[in-house]
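[1] no sequence for this one, just the structure:
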């Protein structure tokens, strides 16, 4: 039996968007997880402790299956081994990873960091200055984004 285009579209749209949280700060990771739980967002979540670990996950190079599309990355900038800017550079050079949707979640509000991140084609820049209500609202916006925008597959 051949699926109609409408059925195919429905199947693609029902695939859950996976979240890849790239952050070395355990408190920030826990805050993201708490916010997701508070918002009743049940999408699969994978954690990477730095940019290199995230690349390994996305490429399937760390003994795990690669994170299959659709996925959305939340990225901290200040991490050991491979920081967020180096990660962005590697992702944008890699034809398979280039379409990745990436939101920066950083404590830095420096205009140079914001500008540099947007030059790497990020979807948005969110300052983690308050891990309370404004942070929950930011994650709520990201969740809405995954439900409204057609994600690369």
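    Ah, there it is. Keep in mind it's a predicted model, so treat the numbers as computed, not measured.
[2] only C-alpha atoms for contact and neighbour calcs from this point on.
    Fine.
[3] residues contacting the residue most central in space within the chain?
    Residue closest to the average C-alpha location in the chain (Cα atoms, centre = their mean): residue 73, at 1.1 Å. Counting by Cα atoms under 8 Å, 6 or more residues apart in numbering, residue 73 makes contact with 19-22, 100-103.
[4] what's the offset of stretch 49-65 from the middle of its chain?
    13 Å (Cα atoms, centre = their mean, to the nearest Å).
[5] what comes up buried for that stretch?
    49-59 (16 or more other Cα atoms under 10 Å).
[6] hmm, back to that, let me know the distance separating the residue nearest to the centre of the chain from residue 8.
    Applying Cα to Cα, to the nearest Å, the value for residue 73 to residue 8 is 25 Å.
[7] residue ranges for the helices of the protein, please.
    5-14, 26-38, 51-59, 84-93, 111-119, 133-148 (DSSP state H).
[8] what sits up against the last one?
    Applying Cα under 8 Å, 6+ apart, the external contacts of helix 133-148 come out as 17, 32, 35-36, 39, 41, 72, 126, 128.
[9] Tell me, how many residues neighbour residue 146?
    Here the number of neighbours of residue 146 (other Cα atoms under 10 Å) works out to 18.
[10] then this one, side by side with the first:
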């Protein structure tokens, strides 16, 4: 299985550690990159400034509630950007609010996953995520046709 690049857009230090641990235990080849808010995520994706050599992620895990630019704003920008709109975006958030779920899908999120509470549940979600997105689904190639 090819190693995949994942951009985690998350501002909460505890959730970052939990996600890193879950990916470590899920045991599939990956590189996890971090942006702590939407502004940094867009800079990473556009390879601006310190992110000039950033890889194009195979998938984005996006929190909704962040400083400077939240996840819904990021989705809105990504899905109208010709160069970035085909990167799958999975909303991974603590919110279970119907309004957030509807807004995420209306902005073309590829999936919405409420964050589990325990590490064991989180690891199982990440395993399922990996099995689907990297063993079952076909991801877009690195270049546009």
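    Okay, I see it. Keep in mind that this is a model prediction, so the values were computed, not measured.
[11] from the helices of the first structure, which stretch is densest packed?
    Neighbour counts (mean count of other Cα atoms under 10 Å) averaged over each of these peak at helix 51-59, with a mean of 21.
[12] so what does that helix touch, helix or strand wise?
    strand 18-22, strand 45-48, helix 84-93 (3 or more Cα pairs under 8 Å, 6 or more residues apart in numbering; DSSP states H and E).
[13] Dump those into JSON lines; add distance to residue 136 of the first structure as well.
    Converted to JSON lines, these look like this (distance: least, Cα to Cα, whole Å):
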{"stretch": "strand 18-22", "distance to residue 136 of the first structure": "15"}
{"stretch": "strand 45-48", "distance to residue 136 of the first structure": "16"}
{"stretch": "helix 84-93", "distance to residue 136 of the first structure": "22"}
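[14] do you know which of these lies nearest residue 68 of the first structure?
    strand 18-22 (8.2 Å; Cα to Cα).
[15] ok, average deviation of that closest one from the second structure?
    Superposed on the second structure, strand 18-22 of the first structure shows a mean distance of 0.5 Å to its aligned residues (mean Cα distance after the TM-score superposition for the first structure).
[16] where does the equivalent of residue 22 of the second structure over in the first structure sit relative to residue 139 of the first structure, distance-wise?
    Aligning on TM-score structural alignment places residue 22 of the second structure opposite residue 35 in the first structure. Residue 35 of the first structure is 7 Å from residue 139 of the first structure, where distance means Cα to Cα.
[17] what's the answer for residue 92 of the first structure, then?
    In terms of Cα to Cα, residue 92 of the first structure sits 24 Å off from residue 139 of the first structure.
[18] quick one: terminal-to-terminal distance for stretch 63-83 of the second structure?
    21 Å.
[19] That one corresponds to what range in the first structure?
    Mapped onto the first structure using TM-score structural alignment, stretch 63-83 of the second structure covers residues 76-96.
[20] Just give me how far the matching stretch sits from the chain centre.
    The chain centre lies 12 Å from the centre of stretch 76-96 of the first structure; the measure is Cα atoms, centre = their mean.
[21] Please apply the same query to stretch 123-143 of the first structure.
    Remark: stretch 123-143 of the first structure is offset 13 Å from the chain centroid, using Cα atoms, centre = their mean.
[22] Between its first and last residues, how far does that stretch reach?
    The first residue of stretch 123-143 of the first structure is 13 Å away from its last residue (Cα to Cα).
[23] Count the residues that sit near the residue lying closest to residue 71 of the second structure once chain neighbours are set aside.
    Once flanking residues are discounted, residue 71 of the second structure sits nearest to residue 64: 4.0 Å by Cα to Cα, 6 or more residues apart in numbering. Neighbour count for residue 64 of the second structure, taken as other Cα under 10 Å: 24.
[24] From residue 70 of the second structure, how far out is residue 64 of the second structure?
    5 Å.
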